[in-house]
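sequence plus the predicted model coming up.
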Amino acid sequence: MRDRTATGYLASLSGQAREISVAICQDAAEQIPRLARAGTAEVAAWSEAAVAAALRVVSGEAGAEALVAHFVAFGDEGAAADEVLRAVTLCRRHLLRASLRALPEVAGAAEEIERLSASFDAAYEAVGRYYAALAAARCRDGSARFRGLVNAIGSVIVVIDVDGKVIDWNGDAERVYGVPREEALGKDYFEAFLPPEAHEAVRADMHKVLAGEPTKNFENPVVSRDGTVRLLQWNVDRILDGEGRPAAFVASGYDITEHRQNRDRLEQSRGEVQAILDNAPIVVFVKDLEGVYTFSNYLCDALFGFEPRWMVGKRDADFLPPETVKQNRDNDAAALAAGRAVESEELIPTTDGSRIYMVSKFPLVDAGGAPYAVCGIALDITARKQAEEDRARLARDIIDAQHVALRALSTPLLPIARGVVLMPLIGAMDAARAALVLETLLDGVGAHRAEAAILDITGLHEIDAEVATGLVQAAQAAALLGAEVVLTGVRPAAARTLIELGVDMRGIKTLSSLQQGVTYAITRSSRARPPARSS
């Protein structure tokens, strides 16, 4: 996670490097006499080198010593202490101002900003030690020089004796506390400049410093004259007297109120986003390029019976079967390759059984446009898919029922008298319908014990060889069941066709009208039945 955060933060600063260098160059030319005398090209080169050293620290290529070396080298060239410290202040201000632009965009950027800030702390301390050593060697009584150094450092400097009384502070302290140096001297630091709730923590820290344990990055609130509360971060050490005993504390601090407010706002924003996603009726997750989960909302973990955030740091293979792992990996890769949102259906085993999800996956990119993760948003569509299947099944059932009904309508078989059935044929006749006629006729003859079956072809469009063959086959099959087939409605055109086709009509009684056919069939059926016995 840190590597990705550092990469995003580095990309943000790198993209602003030119702008930062120009801003430092402009201020340095106005505020640092030695650089102003050097000329525009030299100031620009010096500013670019300062930004490059800071970027090396951010990237991890070098430690704080890269910044320290850049500013100490400026001193070696003959720059005065206040000029070097002013240069450190300028570079720090512009780099941190640019860093704050990345704060809402890059997760974890606040930690990287603190790391860069700590590098500048080291530069301040190193420059201070450098010039303190020079001052001690050149002038034992250089209090005036020391005063100039303290005022030029660009951070709050407070010196307090072991009883808690202020014995010195610089111009930045005057600005933060709103109290001139002469007025602050001799005041009880705790009572005058600290809120009551901070007393205990600050006293405990001072006890550690007295014992020889310098403090780094200690934070506490302070109160200015107008009642404004500011948050400062301190580096604290002790000052020894000529006999090596602790005589005072010297504290170097930076006002981090706005930085902390920005970070708190960012954390609040993250919390709000987390709360929204945790209460959304959708599954949301993020996986890095190695397939490791870096985010999961409440519903995502709950699907598998996990505690909230359990999935963070895990991979699919830690809780899903191999076939699901492959499915997810392939869809992740498709989204990364497409560089946009890609939708797919995924079958996921959950505590409620296998569920079908419509998943939209898309790449997340850093400030440089390079993808660093895949985000997935998934909606459970199991019920919808089941409803679709149910509708499809119902549609098939309806179609089947309609087909049966249509078959019945296309070949109706009507029992019109005892032993007599009628099948009127209407419309066009093809091989499939001819087979249906045969099937229906045989079933009807058997079911009704018919002795005569009337096939009325008055409504047929035309009679061809296929139709004629079907009628003959129907008559022959009915005869095998003991029934005579009577063909009615034979019009002149149909009769001519049957003759021309040479159809063998033996065994089939043909009559011109349906009425004649019905009379014939009923009369035949009556003769065929034995007379009823008298009692």
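Nice, I can see it. Numbers count the residues shown, from 1 in each chain.

going by C-alpha atoms from here, please, whenever you check contacts or count neighbours.
Noted.

so which strand or helix has residue 447?
For residue 447, the element it lies in under DSSP states H and E is helix 431-448.

swap that for residue 92, please
For residue 92, the host element (DSSP H and E) is helix 81-102.

same for that helix, what does it pack against?
Helix 81-102 is packed against helix 2-15, helix 17-31, helix 40-59, helix 65-76, helix 109-138, helix 143-152, with contacts defined by 3 or more Cα pairs under 8 Å, 6 or more residues apart in numbering; DSSP states H and E.

now it: how far from the chain's centre is it?
37 Å (Cα atoms, centre = their mean, to the nearest Å).

and it, what's buried?
For helix 81-102, burial by neighbour count (16 or more other Cα atoms under 10 Å) applies to 81-96, 98-100, 102.

any idea how far residue 340 is from the most centrally placed residue in the chain?
By Cα atoms, centre = their mean, the chain has its centre lying nearest to residue 375, at 2.8 Å. Taking Cα to Cα, to the nearest Å as the measure, residue 375 falls 11 Å from residue 340.

common neighbours of these two, please.
Common neighbours of residue 375 and residue 340 (criterion: Cα atoms under 8 Å, 6 or more residues apart in numbering): 361-363.

would you list these in TSV and tack on secondary structure, distance to residue 500 and neighbour count?
Output for the shared contacts of residue 375 and residue 340, formatted as TSV (DSSP: H, G, I helix; E, B strand; the rest coil; distance: Cα to Cα, whole Å; neighbours: other Cα atoms under 10 Å):
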residue	secondary structure	distance to residue 500	neighbour count
361	strand	73	26
362	strand	75	26
363	strand	78	26
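
relative to residue 451, which of these is nearest.
Taking Cα to Cα as the measure, residue 451 lies nearest residue 361 of the shared contacts of residue 375 and residue 340, at 73.4 Å.

relative to residue 297, how far out is the closest one?
According to Cα to Cα, residue 361 and residue 297 sit 15 Å apart.

which ones are touching residue 295?
284-287, 309, 311-312.

ugh, typo on my part, it should be residue 348
324, 354-357.

what subset of the residues you listed is buried?
Buried, going by 16+ other Cα under 10 Å: 324, 355-357, out of these.

check which helix or strand covers residue 422.
Using DSSP H and E, residue 422 sits in strand 420-427.

measure how far that strand is from the centre of its chain, please.
Per Cα atoms, centre = their mean, the displacement of strand 420-427 from the mean C-alpha position of its chain is 68 Å.

in that strand, what's buried?
Buried residues in strand 420-427, counting neighbours by 16+ other Cα under 10 Å, are found at 420-425.

next one for the comparison:
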Amino acid sequence: MTSVEDLTAELADLREQIAALTRARDEARLERDELCAAIMGMPAAVGVMTGPEHVFKIVNGAWRDLEPSYEPLDRRLVDVIPPPLGPRIAAALDRVFATGEPLVAANVPFTFPGATEQTFLTFHYSALRRESGDIFGIVFHGLNVTAQLRSQQEVQSLNSRLRTFLALAENAPDSIVVAERGQITYANPAFRRMFGYGQEGVGTPLLELIDDESLARLGAHRQEGASPGAIRALATCRRQDGSTFPGEISTFPIRDEDGQIDAEGAIIRDLTEQRRVEQERQGLQEDLIAAQQRAIRELSTPLIPLAARLVVMPLVGTIDSVRSEQILETLLRGITEHQAAVAILDTTGVRSMDEQVASSLLRTAGAARLLGTEVILTGISPEIARALVEIGTDLSGITTLGTLEAGVAHALGRRARSKRRY
């Protein structure tokens, strides 16, 4: 029979065991609470789903912050996340639940109600097992990678643009350079060809590419601007060997993310070929103008041989001093060339005649008479006849007839009389 002392000792032992179990329970609760607090406070979305239908049992604040309207506890995943995304995630979780193999789903897109942009999360799914090894749920860890993904996309876009602009610069026919603190840090192949530099072009002072006069002109352009900006000006450019060529230079500031100028860009175009083409075009234009002027003179003062030793010059339009000289020159040359005895000046098409024009015609007739040629003036209109009388023009020594037909008949009759006389 057990003594009182034995019972007392056994009771004390039980009390110690109970106290130890209580302490272990409290420590386990504390660890659980600390673990739950850590999970709940994690910046990543963490939670637990149980059963083959993936019912949410635990979610932390980060999950709730993604979309407060998503109340997941005790609800199936497909009821919390609408199609088409929910069923796709459930299908992936089915494999984890069936095989126990962990799964990583990267950059899963979420479009939350009222959001204008998608949110991307990368999930890690792991199976939860009992002591027996049976799978009873899945723990998930979702990290919001939206900012990271946007940054990657921006970097990719910038790299794509950089490749595009680098290809443009490397294949451009104009020189393209970038200078930092006045020293060239980038030069495209066209620069090396245009200025005669090899790879040593990098490090060359930008100002060495332009002569002093052009530098002064560029400096004046800079002073005219209220703030640093793009400048475009003509300049005399200097090659590495000291030779020069005409160019057009465009400079512009290159700014950093804060808007501060940290470099200067320049595009230089060689105008040598353009200047040569312009000079050729100007020469051709001058030749064309000269040819047109010759044609106009010939058309405005035509000399027509009608018969042996008979020429006619019909005058049309307005006669000024320049044209008067053309008339005199053409008539005297034609008289000599055709050995004309009679020259008819027909003024039917002349619009007006002043004292200067009349004096010029008289001078022309006088010069023709010195060559032994009779001058007949035809086609004088009543208005011109009145004007000649008013200005007192002396037409003595000049035969005047009303029409060109009468003038031609008079000249032919004179020639016939001369033949009969001889």
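Everything's here; your move. Here the structure is a predicted model, which means the values were calculated and not measured.

quick one: which of the helices and strands packed on helix 81-102 of the first structure is nearest residue 487 of the first structure?
helix 2-15 (90.2 Å).

closest to residue 28 of the first structure out of the shared contacts of residue 375 and residue 340 of the first structure?
Among these, residue 363 lies closest to residue 28 of the first structure (Cα to Cα), at 42.0 Å.

surely the closest one and residue 370 touch.
No: using Cα atoms under 8 Å, residue 363 of the first structure is not in contact with residue 370; the gap is 9.2 Å.

those strands in the stretch 151-300 of the second structure, which residues are they?
Along the stretch 151-300 of the second structure, counting by DSSP state E, counting those that start in this stretch, strands occupy 175-180, 183-187, 231-238, 244-255, 261-270.

rebuild those as JSON lines, extending it with distance to residue 283 of the second structure.
Putting the strands of the stretch 151-300 of the second structure into JSON lines (distance: least, Cα to Cα, whole Å) gives the following:
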{"stretch": "strand 175-180", "distance to residue 283 of the second structure": "30"}
{"stretch": "strand 183-187", "distance to residue 283 of the second structure": "37"}
{"stretch": "strand 231-238", "distance to residue 283 of the second structure": "23"}
{"stretch": "strand 244-255", "distance to residue 283 of the second structure": "20"}
{"stretch": "strand 261-270", "distance to residue 283 of the second structure": "22"}
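
just the ones you listed: most buried one?
Burial of those is given as mean neighbour count (mean count of other Cα atoms under 10 Å); strand 175-180 ranks first at a mean of 22.

tilt between that one and strand 261-270?
With axes from the mean of the first three to the mean of the last three Cα atoms, to 10 degrees defining the directions, strand 175-180 of the second structure sits at 160 degrees from strand 261-270.

give me the contacts around strand 175-180 of the second structure.
Residues from elsewhere that reach strand 175-180 of the second structure (Cα under 8 Å, 6+ apart): 169, 184-192, 194, 206, 262-269.

what is the equivalent residue in the first structure for residue 397 of the second structure?
Matched to the first structure by TM-score structural alignment, residue 397 of the second structure sits across from residue 507.

what of residue 267 of the second structure?
Checking TM-score structural alignment: residue 267 of the second structure goes with residue 377.

the helix holding residue 92 of the first structure aligns to what range in the second structure?
Against the second structure, helix 81-102 of the first structure falls on no residues (TM-score structural alignment).

and what of stretch 161-175 of the first structure?
Under TM-score structural alignment, stretch 161-175 of the first structure has no counterpart anywhere in the second structure.

could you pull out the helices for the stretch 151-300 of the first structure?
Ranges of helices within the stretch 151-300 of the first structure are 171-177, 181-184, 189-193, 199-210, 257-278, 298-302, based on DSSP state H, counting those that start in this stretch.

so residue 412 of the first structure touches residue 426, yeah?
No: using Cα under 8 Å as the test, residue 412 of the first structure is too far from residue 426 to be in contact (10.0 Å).

which one is residue 140 of the second structure nearest to, not counting chain neighbours?
residue 125 (4.6 Å; Cα to Cα, 6 or more residues apart in numbering).

what about the equivalent of residue 291 of the second structure over in the first structure, distance to residue 414 of the first structure?
Under the alignment (TM-score structural alignment), residue 291 of the second structure maps onto residue 401 of the first structure. According to Cα to Cα, residue 401 of the first structure and residue 414 of the first structure sit 21 Å apart.

just want to know which of those two has more residues nearby.
A direct count of neighbours by other Cα atoms under 10 Å for residue 401 of the first structure and residue 414 places residue 414 higher, at 15 against 12.

now the helix holding residue 447 of the first structure: which residue numbers in the second structure?
Aligned by TM-score structural alignment, helix 431-448 of the first structure falls on residues 321-338 of the second structure.

measure how buried residue 196 of the second structure is and give me the count.
For residue 196 of the second structure, the neighbour count with other Cα under 10 Å is 15.

wait, it sits on residue 239?
Yes: using Cα under 8 Å, residue 196 of the second structure is in contact with residue 239, at 6.1 Å.

what about the helices in the second structure?
4-41, 61-66, 77-80, 85-99, 146-171, 189-195, 212-224, 272-300, 321-338, 355-370, 382-390, 404-421 (DSSP state H).

mind putting the ones you listed in CSV, distance to residue 138 of the second structure included?
Below are the helices of the second structure laid out as CSV (distance: least, Cα to Cα, whole Å):
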stretch, distance to residue 138 of the second structure
helix 4-41, 15
helix 61-66, 15
helix 77-80, 12
helix 85-99, 7
helix 146-171, 24
helix 189-195, 60
helix 212-224, 68
helix 272-300, 75
helix 321-338, 107
helix 355-370, 115
helix 382-390, 118
helix 404-421, 120
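
can you say which of those is nearest to residue 139 of the second structure?
Relative to residue 139 of the second structure, the nearest member of the helices of the second structure by Cα to Cα is helix 85-99, separated by 10.3 Å.

what separates that closest one from the chain centre, distance-wise?
The chain centroid and the centroid of helix 85-99 of the second structure are separated by 52 Å, computed with Cα atoms, centre = their mean.
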